[in-house]
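Engineer: Predicted model follows, preceded by the sequence.
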Amino acid sequence: MRHDGKGRVAAVALALLVTAAATGCGTTAESAELPSSKTALVKQAKKEGEVTWASWNPEAQMQPAIELFEKKYPGIKVKYTNIKAPDQVSQLKVEQAAKKVSLDVANAGGLTMTPAVKLAGDVDWAKYGIAQKDIFAKNFVYVWATPKVWAYNTDKVKPADVPRSWDDLLDSKWSGGRISAESRASFMSVWDLDPSMGETKALAWAKKLAALKPHYSPNVTQAESPIETGEVSIGTSLASLVLAAKDKGAPVAIAPVSPTSASESYLYVPKGAPHPAAAALLTSFLSSDAAQKLLAKSYNSRIPVNTDCSDPGNTAVLRAMCEVELKWYGTATLQKYQKLSGFYPKVEREFGTDVG
């Protein structure tokens, strides 16, 4: 064993490297160098041969778009994994610290938008054909919207009793667990986005809703289920969930409670992604017209960021919202997402659902 100065320096350096690798301390994963043209991107993506995409949607909804991508770009295999947005953030933080990232394409939106900014790699989306209007905060691509809505059970609620405003939802006939709400309060985003509403009014409304003793669910997806079964008469949901449930024969419909939020979803390539070119190629493909038409069939395509019913076209979500004359607001800037991060906990405290 060597005991000279150089030996001790070498031993210390080795120990620091081992510790950094084991704990994930020190540096984080960096953005990969990507080709300067779409043609070169395709070539590099085919060399990589695969891409892992994480999203919160069921794989069956994404499968048609995946199959079209693999047909258009033979030799590139898409590995889809269903991971909730908060879990994606947690996983990527750990993996990037350890410099061992497993995801190539991740999903962000709502509460996960702000933390995702630090996780996203730099990509010049414009040179890969992404329209400027669909690029958000430089590194994110707007791919679909899941508007927050109020839904009701058509067997439980008479047409004359269907709520048409946020104040209608505070009627005593919905008390005693006849109304369900997402405990995390994201369905109230519009109160912070619409200048005519605002935080003060939002907290007052939330306190009144809490007095009705609603059925609270941990997320919007789980808030939809009791509406379909008739456990509650009305509750918070997503437009996509309501339409999918109707397709299966569930007695549900969208209530004309306005305004609401567009709830945009974005894709991004995390720093340290193992297949960055294939990730950028898949993301740009999912933003294309061909992919958007397929995604629209499972209620997952883009809609205008703010209220616009001038051309609903074949987008079922947009048509459904326009049919009940909903007005909606999008989260147009990163600053608004950051503001919402402080807004939700305040509403949760009024609900009595804040668990820190």
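Structural biologist: Received it, and whenever you're ready, just let me know what you need. Everything numeric here is computed off the predicted structure, so don't read it as measured data. Numbers count the residues shown, from 1 in each chain.
Engineer: make it CA atoms for all contacts and neighbour counts henceforth
Structural biologist: Noted.
Engineer: mind checking the SS state of residue 149?
Structural biologist: strand (DSSP: H, G, I helix; E, B strand; the rest coil).
Engineer: And it, how far from residue 70?
Structural biologist: Summarising the geometry, the distance separating residue 149 from residue 70, computed by CA to CA, to the nearest Å, is 34 Å.
Engineer: between the two, which one's more packed in?
Structural biologist: Looking at residue 149 and residue 70 with other CA atoms under 10 Å, you find the greater number of neighbours at residue 149, namely 30 against 15.
Engineer: Sticking with residue 46, tell me its helix or strand.
Structural biologist: When elements are defined using DSSP states H and E, residue 46 is found to belong to helix 38-48.
Engineer: Check which helices and strands the helix or strand just after that helix sits against.
Structural biologist: On the C-terminal side of helix 38-48, the nearest following helix or strand under DSSP H and E is strand 50-55. Counting by 3 or more CA pairs under 8 Å, 6 or more residues apart in numbering; DSSP states H and E, the packing neighbours recorded for strand 50-55 are strand 77-82, strand 106-108, helix 276-286.
Engineer: The structure to be compared is supplied as follows:
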Amino acid sequence: MASNFRQIHKTFCLVFLAVLSLSGAPTLWAQSTEGSKAAASVAELATYTGADRQARLIAGAKKEGTLTVYHVYPALSKVMAAFTQKYDIKTKAWRAGSEAVLQRVISEARGNKFEVDIVQNNAPENEAASREKLLQEVRSVFHQDLIPQAVPAHKEWVGITVDVWMAAYNTGKIKKEDLPKTYEDLLSPKWKGQLGIEGNNHAWFGALMAQMGEDKGLALFNNMAANNGISVRKGHSLLTMLVSSGEVPLALTVYSWNPEQVKAKGAPVEGLALQPLMAQPSTIALLKKSPNPHAALLFYEFLLSDGQKLLADDKFVPTSKKIEHPFTQTPVKYIDPAMAIDMQAKWTKMFEDTVTKRAK
């Protein structure tokens, strides 16, 4: 009897839940999966490739009315302004350094706070966010216009520009004919007290050592630091300004766009490409729990289309293959973002032991 009663009760419960489902009445199951349904809608929208994709994004973005962007590039403010002008979608932005942006995204997610839609950061930092399962795969028709290094297999971030590390020199302090042609040339006594470097370039340094051959590269920089000295400064833009003032006649690591931007304002600065030339993409990513996914994806597409020209006009190196730039014909070695994460501890220690702790 007890067994029959349990079977009857089980059958009744199943029928009751089915009736509730058909009538549209809410169930405990439906309530508990509300969050996963919202996440699925972001994924569905991000991977939708139908002919009406753009129309859907625009219509949805108009209803959302806004989006929030965390970013590291100061220049992204200009792109956001252009986006607002084109679509009348307001943008809220928060800007900080790459590590601070990554940490905020992670800490907010762990605290179940989901306010950010798009994050712009260096490739290793957004790859770290991908490992935290925070980013959404996006399929975009504009991916086909980009260099291969800008589109990883998982498509959870995409490169919008390329940060190329290069040297920069003060044209009033150093004659063109005296410029070094290789890193080995910097061992000459004439560079004593002339050199500077940005203090957080461990990824550049580690990847450069791998290209040179670790033993050979470390010996070269050890000799350079010991004999000629390398002053360490925080910030690529600051280091470029110190080159323009003549305080640092030759900087080893600025971004390619740094000297171009200050040169356009009349500063006596030129960039110098010493091989091997190292680079990494600067990227954008859509958050899995974006509160404004239509506006976020519309901005994503804008950055890969109209935004490419805007960034190129501001001296950045675009990832679009359709736009010419100074490095189109120049050999560039790209840092693997995953390797940069896995090797961070080793590369940081190498850089500190060889350069920053011996700064003069």
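Structural biologist: Received it, and whenever you're ready, just let me know what you need. Fair warning: this is a prediction, and the values are worked out from it, not measured in the lab.
Engineer: residue in the second structure matching residue 240 of the first structure?
Structural biologist: Using TM-score structural alignment as the criterion, the counterpart of residue 240 of the first structure in the second structure is residue 257.
Engineer: Tally up the residues packed near that match, please.
Structural biologist: The local packing count at residue 257 of the second structure equals 21, with neighbours defined by other CA under 10 Å.
Engineer: wait, what's in contact with it?
Structural biologist: With CA atoms under 8 Å, 6 or more residues apart in numbering as the criterion, the residues that contact residue 257 of the second structure are 314, 315, 316, 317.
Engineer: Of those, which is the most crowded?
Structural biologist: In terms of neighbours by other CA under 10 Å, these top out with residue 317 at 27 neighbours.
Engineer: Tell me how far it lies from residue 38 of the second structure.
Structural biologist: The gap separating residue 317 of the second structure from residue 38 of the second structure is 36 Å, by CA to CA.
Engineer: go on, residue 28 of the second structure?
Structural biologist: Here the criterion is CA to CA. By it, residue 28 of the second structure lies 16 Å from residue 38 of the second structure.
Engineer: the more surrounded of the two?
Structural biologist: It is residue 38, of residue 28 of the second structure and residue 38, that has more neighbours when counted by other CA under 10 Å, with 15 against 8.
Engineer: so which helix or strand takes in that one?
Structural biologist: For residue 38 of the second structure, the element it lies in under DSSP H and E is helix 34-47.
Engineer: What lies in contact with that helix?
Structural biologist: Outside of helix 34-47 of the second structure, the residues that reach it under the criterion CA under 8 Å, 6+ apart are 136, 137, 138, 139, 140, 288, 289, 290, 293, 294, 297.
Engineer: Kindly state which residue of the first structure is aligned to the third one.
Structural biologist: Per TM-score structural alignment, the equivalent position to residue 138 of the second structure in the first structure is residue 125.
Engineer: tally of neighbours for its match?
Structural biologist: With other CA under 10 Å as criterion, residue 125 of the first structure counts 20.
Engineer: hang on, isn't it packed against residue 134?
Structural biologist: No. In this structure residue 125 of the first structure lies outside contact range of residue 134 using CA atoms under 8 Å: 9.5 Å.
Engineer: Look at residue 322 of the first structure and tell me its secondary structure.
Structural biologist: The assignment at residue 322 of the first structure comes out as helix when based on three-state DSSP.
Engineer: how long is stretch 188-208 of the second structure end to end?
Structural biologist: From its first residue to its last, stretch 188-208 of the second structure covers 20 Å (CA to CA).
Engineer: which parts of it are buried?
Structural biologist: Taking 16 or more other CA atoms under 10 Å as the neighbour-count basis, stretch 188-208 of the second structure is seen to contain the buried residues 191-208.
Engineer: Which of these fall in strands?
Structural biologist: With strands identified by DSSP state E, the entries of these that belong to them are 195, 196, 197, 198.
Engineer: Contacts only, for the equivalent of the last one over in the first structure.
Structural biologist: The reference is to residue 198 of the second structure. Structural correspondence for residue 198 of the second structure with respect to the first structure (TM-score structural alignment): residue 182. Contact analysis of residue 182 of the first structure by CA under 8 Å, 6+ apart lists 216, 217, 218, 219, 220, 222, 223, 236.
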